[in-house]
Each structure stands twice: as C-alpha cells, then as structure tokens.
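K.L.:
Dropping a prediction and its sequence here:
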Amino acid sequence: MSAIIAATTAADGTIVRETVRQRSLKLPISLGVVAVLILLLALPAGRSGTSVFRLADRTSTLALPDVGVPTWQTVFICALLLVLLAAYATVQVARYRRVGLWLPIVFAFVAVFGFLTWSAADGLVPVTGLLFGAVSLSVPLVFGALGGVIGERAGVVNVAIEAQFLLAAFSSALVASMTGSYVLGILAAMLGGALVAAALALFAIRYIVDQVIVGVVLNVLITGLTSFLHGALMRQNEALFNTPPRLPRIAIPLLHDIPVLGPVLFNQTLIVYLMYIAVPLVAWALYRSRWGLRLRAVGEHPQAADTVGIKVNPTRFWNLLLAGSIAGIGGAYFTLGSVGAFDKEMTDGLGFIALAAVIFGGWDPIRATLAALLFGFSMNLETLLSNLGSPIPGEFMKMLPYVVTVLAVVGFAGKVRAPAADGKPYIKG
C-alpha cells in the first residue's frame, strides 16, 4: 500500500491537495500461491509417517531430545495457518493498511517448517546443521548486499558485486598463501573489492558510461582475468600461491552453550563476527549519522545536495570504494572460510543474488540482510533435501535457490522504490 499526494486546482483558483491511495496485491497473491502449494502437499501429495527434527549436535553441551511430529497432520495444520495468514494480508491490503514485516517472516517460517516436515517423512532433519549451513552460505551474500545498499544509496547501480567477490577471493587466497596470515588475506580482499569499485566509479562517474554496462563488462573481465591467473599462476605452484590458512572457529563462552542457536551463531569465524558488527553499524550510520545523511542526499536529490555544499561525485566515488571493500570481505569468505582455496568462477553467480537481496530488501541494510539469509537458507535447503531423498526431482532442487530469488524479488518484494537518482549520472551546471 502506498499514498500519492496529488494537487488539483479548484474553480476559484485555489490548489487542493488530495491523497490518492494505491494498493499492491503482489504480496497477498504470492502468499496465496505458496499457501496453495503447501496445501497440495498435504492433500493430493500427502505423505504418512513421522518427521524427526534433531535439535542438538555433537558440540552441544545440553542434550536435547529429538522432536518427532506426524507428517501429514503437521503439514495440513501448516497449510491452514498459511491460508489464514494470506487471507489476513489480503484484508489488510484491501483496507489500504500496511502489512507488517512480521507477517512475511512468520509466513516463511511456517511454510519452511511445513515443507521440511513433508520432505522428512520417516527421516531426520538436523536443525542445528541446517541453520549453521544457512548462515555460512549467507555470509558473502550479506556483505555483498551491504556493499550494494551503500553503492546504490549513493546513486550508482552496483552490478559488479560478482566481480568484487571474484577478485577479492583471488586476492585473499594469494596474499594469505604467501604470508600465512588470514588477516592480511582479508585486507587484500578488501583492496581487491575496492579496485573493482574504483573501476566502476571511474567509468560511471567520471566518464558517464552506462552503469549497468560497466558492471557487466567488469564481471566478464574479472572472471576471465582470475581464471587466467588461476591457471597460469596458482596451478603451477599451489603450495605457494593457493594454500591459504583457514579461518579458525572462535567459540564465545556462555553464548556458545545456548541450545540450538548457540553453536550456529557463536561458534563462528572472524568474518562472521565482522558481519554481526557490520550490519547494525551500517544500518545505524545510514539513518543516524552525518555520513548517512550525505550519502542518501546524493542518491535521492544530488542537485539539492550540491546546493548545500555536498560534493556529489566525490561523495559517490569514495562511498563506492567503501561498498567494494565491504563486498570484498564477503569474497574473502569463499577462500578463507568456506572452500579453503581459490578456484575459477567459484562465486557461481552469488553476486547477482546479493544484488537481488538489495532490491528485495528495499535498499535497506536490515531488510537486505534478511533477504540474504533467506537466499542462503534456500541454497542449504537444496543440499538437505538431496540427503533426505526427497521425492522432488533433483533438477528442481538445483533450481531452488534461483526460484526463491525470483519469487522473492517479483512477488514478495511488493512495490519498492529505488533511490531517486540511482543509476543517473550527475553533471554539475
């Protein structure tokens, strides 16, 4: 739901302002489609048996019992709850009322629980392992989304997140292998991401080249460059150039002992803890600091920002470098925290999913982070369903992360508005 202020002129010449309310049915329709799909799993495609959810893992200090639920009955109850939530969203939109963020979050939780219950008929779902894998896969997406939010809030479309990931992953692997320090590897990754961002800024801001075209060209260029260097340099001497030290896990006392979530959130690597700091810091700074005010000003109304003394293009340039550095930390996670070595095209299009998280999150750091976590969860869900022997065809499960991404951006995102000057070069004069 949104409101538009329209101005009309009355017969006596006075200006009358009217509020024209608009409503978008995209969210209720999307929720209704998902509710129907879960209902179909309960009725025509219902499965009998018991679905078991394991809440503890081998690192848990508190032994929690496995929880078993009847498969068909649980899926049916979840489907009914989803139908009610979809109906509530429809009523709210029909009355021109805003649907709170809590509703899609609760809806997603119930839908995932129902789907997992159906998939795990007479099987076992390791909840801690599922969540741990989802967080791990989400880390680069979160950093990429934060970089995308900063860049686009400054008025530059950052299609080159994929290139920033790749060059950062290559740089971190190379420097960490040669120095034996993962800290220097992370710094090298930030520099690699900033270099790609500098190239994007140079052509998009200085030479006013179409930003989307520059981003696509950089993605292709960095993909080819890192693939060439991997074959010509790293493969010739992997022991020296492609054996970076892995990031150690750091368990936080007491917090690590929290059931279920403790091992997931507080037995992680340095980059994950940096993510915990970066998300609230960027969210606070964007809306509560002078830096954030200037950043949003040059992305929303650069002419007005210029009139009050803000240097629009330098502000965009330096913030784009900051965005690239943040995305570079996500690139370092591929080689230092996940895979343990660099391989060509190892980012596998995750930069574009991070960009989708920016759009799905409405160019907001917190919402973009939640979107990134959703996409990371869907990627890990693909692996879990394969291990459970789900009756869903394997080809569809490989498509699952991308299907979730498309549905989220097209359906669940509703009517979102990018920064007014996003993608528009500023020429003073």
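P.N.:
Ah, there it is.
K.L.:
can we go C-alpha only for contacts and neighbour counts from here?
P.N.:
OK.
K.L.:
ok, then the element right after the helix of greatest length in the chain?
P.N.:
In the chain, assigned by DSSP state H, the helix with the most residues is helix 127-153. Toward the C-terminus, helix 127-153 is succeeded by helix 161-179 as the next helix or strand (DSSP states H and E).
K.L.:
Would you mind listing the buried residues in that next one?
P.N.:
161-178 (16 or more other C-alpha atoms under 10 Å).
K.L.:
what packs against that helix?
P.N.:
Using 3 or more C-alpha pairs under 8 Å, 6 or more residues apart in numbering; DSSP states H and E, the elements in contact with helix 161-179 are helix 127-153, helix 182-201, helix 211-229, helix 238-241, helix 312-332, helix 350-360.
K.L.:
of all those helices, which lies closest to residue 423?
P.N.:
helix 211-229 (6.4 Å; C-alpha to C-alpha).
K.L.:
Give me the angle between that closest one and helix 182-201.
P.N.:
Counting by axes from the mean of the first three to the mean of the last three C-alpha atoms, to 10 degrees, helix 211-229 lies at 140 degrees to helix 182-201.
K.L.:
Comparison target, given below:
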Amino acid sequence: MPETPVTAEKAILRSWKAPVALGIFTVLFGILLLASPRNGVTTFRLSTQADAIQLPDLTVPVMATAWVCFALLVLLAAASAYFVRAVGRSPLWIVIVYIVIFVVGFLTWAASGATIPVPGLLAGSIALAVPLIYGALGGVIGERAGVVNIAIEGQLLAGAFTAAVVSSLTQQPILGLLAAMFAGMLVAAVLAAFAIKYLVDQVIVGVVLNVLVTGLTGFLFSQVLQPNAATLNTPVRFDRIPIPLLSDIPVLGPVLFRQTIIVYIMYVAVALVYVGMFHTRWGLRLRAVGEHPQAADTVGIKVNATRFWNVLLAGAIAGLGGTVFTIGNGIAFNKEMTAGAGFIALAAVIFGQWDPIKATLAALLFGFASNLQNTLSVIGSPVPSEFMLMLPYLVTIFVVAGVVGKSRAPAADGKPYIKG
C-alpha cells in the first residue's frame, strides 16, 4: 500500500506556553483593576533638566489608561494564540510588545498621583543590566562551544576585585578594565583545563570555582584591602561620555548615549558576538564543536582547542562585566558584591535560547524589573514592599515558565569530547 503523506497540519509542533502565560497575566491584571481601582492621574516625565530638547510631561487618567492597556493585552494574547494555531509558535515581537504595554498599564495604576521619571527608570535599568549582559554573552559563547559556564559569578567577582585594585594603584581605569578581563580569563582557564583536558564534570568545576573566588576575594578584602583602603580600594570611575547629537535625542539620548565606555563597549560586544556567531567562520566552528564535535573533528576542526580558546574569550567578556560593580560606578570593592548576578546571567542564557540578542533582551528585562522595584519604593506605591522585592524573580519565572517556549541547548553542551 502507498504510504500516507504527512500533512503540514500534522507536522506542526505547537507550544501553547506563551499564549497561556499571556492570558493568565492578562486575567490577573484585570482582576487587579477590578479589585483595587484608583482615581486621579499619573504623570510620566519624559525629559531631564540637562536635555537639549525638552518634552512636556505626559499626564494620563489612571483607570482609563489601565483599561485601554488591558484591552490591548487581550488582543495580544489572542494574537499569540492565533500564531500558535497557524504556524506553531508565538512571535517574539508579540511578547516584547505585551511586556511594554503591561508595564505601562501597571505603572499607570501603581503611580497614581505621582510622577514617573522615565529617563531615570530606563537609565537605572541599563545600569543594572550591563553586568548581566556581559555575563550572558560569556555564557552564550561558552555553551555554544559545548562547555557549561557555571562560573560566570566567579568571573564577574574576579573582574570587579581586580579592576578595583589595579585602578586604585594606577589611577587608570582602563588598566583596571584590562586587568579585569585577564582575571576573568584566569578563572575561565581553570574551568577549561579541568572540563576539557581532565574531563571533570563541568557543573561541579563551575560551582567550586564560584566558591573559591568568593572565598579568596573575601579573604583578600578583609586582610589586605580594608587595612589599605586608601591605596588599594579607591577605584577610579570612568567618566560619562555623551555622544554628540545622539545624546540629545529625547528619552533615548540620556539613557543610551550618555554612558561610560563600559556601556559603549557592551553595545559593540553584543553586535560582534551576534554577527561573529552566525555570519563568520569563527562562529561556524564554534557552533560545530558545540553541536556535533565528531563531525567537526572529521573536517579538521580541533575540537578541544576551539573549546578552550572560546571559554577563555567568554571569561574575558564576563570579567569585563565585573568592572561595572567597581570602576563602572566608582564604588569600592566589597565582599560578594556581585550578589548572584552571574547566576541571573546564566538564566538569561537559557531563556534567551543560547542566542546573544535574546539573552541580551532577557538581561535587560531583569535589569528593568530590578530597577522598577526601586522606583516604586521611591514614589510611595501602594504595592507591598514584599511584592516589590519578589518582582525581579517573578519576572524571571514569567519568562522562563511561560514565554520562552521550548528551548534546546547545543547538543554537545556539557559533554566532554574524547577523540577517537
């Protein structure tokens, strides 16, 4: 008998996680508006006093705006379900637009009678997201090469410590930045040696390295930096460099183009990693050793050497991210000052689906959620403080559990390669 052809309808693998999650959050937002209506208006301040172009404040009625946002959320959730039904997955742009509208609606409700400084909110979000983005880029490179980089936390912490000490001694923040990259590479070299050469479990090595770096920097801080703080722990801060013309763009100018060199390097790093990973020979080899090392070996790619050098590159990028905590803000080094940022960066890698752009967006989302709790506290929002403390982690759960859909790590991720 002739075989029955497989229809396109049967071939589609649908994931309903995104529309279900969007629907649940839409319902919760509607319940919030019904259970706790608020009167008055909310003001969004769109310009700072330093802006060349001054935009008028935007004042909106609370409940009318919130209900309009609710209606748009309903439409977006329905659109997500339509796309899943038609093509099997929900487009990323629907999720991004949904998050933006949800935030606008929630802020309008939460800040009733108060003023939201939009440039300050966004600039603070960028500042909190920068180390996460550097860490996520390092994680994407390492895992695309087949090595699980649990040690991002240690690389960030080593970078922060080294940048503080070197910039304090030399009074040159650029030397502190280079030293931080070297420190991140050292931590990555230990990870690569044990994981690639000696075939030790990569997760165990990463956890041990995090504990080692935390303990070592804590010991050196107590025994060396604190007694000699004036000499060894007074990091020199990078000055902000406004970019002509671009820095005068309303709203986006102060947020994106009045930054330090660390942030500008981040813009370049994201673009280079993305283009390099998907449009160059380096990226092809990188992805080959992470997906199918045996096939890569047969065409002459040195699998373990490729993995080793890319893990070092990932460590250098993560170490650079650690500079944000010290010379990026002009803050003295302190024990465990990264506060788990490396693990959040690793989460961004996973729910960014091992893609540098998506991982960057995930890191930005977490940075925004972290800064949002600070903004709501300052304006005296009625949202309970306990909820605001949970907000960044609730956002993480929302993205991981409901929005991302099915994720697949590189096929050889975490698996050592033994030639022959």
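P.N.:
Looks like it arrived, so ask away. Computed from a prediction, not measured in an experiment: that's the story for all the values here.
K.L.:
that older thread, now the longest helix of structure 1 on structure 2. Mean distance?
P.N.:
Following the fit onto structure 2, the mean deviation recorded for helix 127-153 of structure 1 is 0.5 Å by mean C-alpha distance after the TM-score superposition for structure 1.
K.L.:
how distant is that helix from the center of its chain?
P.N.:
On the basis of C-alpha atoms, centre = their mean, to the nearest Å, helix 127-153 of structure 1 is displaced by 5 Å from the centre of the chain it belongs to.
K.L.:
Where does it end up in structure 2?
P.N.:
Aligned using TM-score structural alignment, helix 127-153 of structure 1 spans residues 118-144 in structure 2.
K.L.:
Now residue 32 of structure 1: closest residue in space, sequence neighbours ignored.
P.N.:
Leaving aside its sequence neighbours, residue 32 of structure 1 sits nearest to residue 86 (C-alpha to C-alpha, 6 or more residues apart in numbering; 5.4 Å).
K.L.:
number of nearby residues for that neighbour?
P.N.:
25 (other C-alpha atoms under 10 Å).
K.L.:
From residue 110 of structure 1, how far off is it?
P.N.:
Look at residue 86 of structure 1 and residue 110 of structure 1: by C-alpha to C-alpha, to the nearest Å, they are 12 Å apart.
K.L.:
Need the counterpart of residue 269 of structure 1 in structure 2.
P.N.:
Using TM-score structural alignment, residue 269 of structure 1 sits opposite residue 260 in structure 2.
K.L.:
tell me which element the residue sitting nearest the centre point of structure 1 falls in.
P.N.:
Structure 1 has residue 372 as the residue nearest its centroid, 2.0 Å off, counting by C-alpha atoms, centre = their mean. Per DSSP H and E: residue 372 of structure 1 is located in helix 365-388.
K.L.:
post-alignment, that helix versus structure 2, mean distance?
P.N.:
Superposed on structure 2, helix 365-388 of structure 1 shows a mean distance to its aligned partners of 0.7 Å (mean C-alpha distance after the TM-score superposition for structure 1).
K.L.:
The helix or strand that comes right after that helix vs structure 2, mean deviation?
P.N.:
Toward the C-terminus, helix 365-388 of structure 1 is succeeded by helix 394-407 as the next helix or strand (DSSP H and E). Taken over the aligned residues, the distance from helix 394-407 of structure 1 to structure 2 averages 1.4 Å (mean C-alpha distance after the TM-score superposition for structure 1).
K.L.:
equivalent range in structure 2 for helix 394-407 of structure 1?
P.N.:
Aligning helix 394-407 of structure 1 against structure 2 (TM-score structural alignment) gives residues 385-398.
K.L.:
Ok, stretch 170-188 of structure 1 next?
P.N.:
Aligning stretch 170-188 of structure 1 against structure 2 (TM-score structural alignment) gives residues 161-179.
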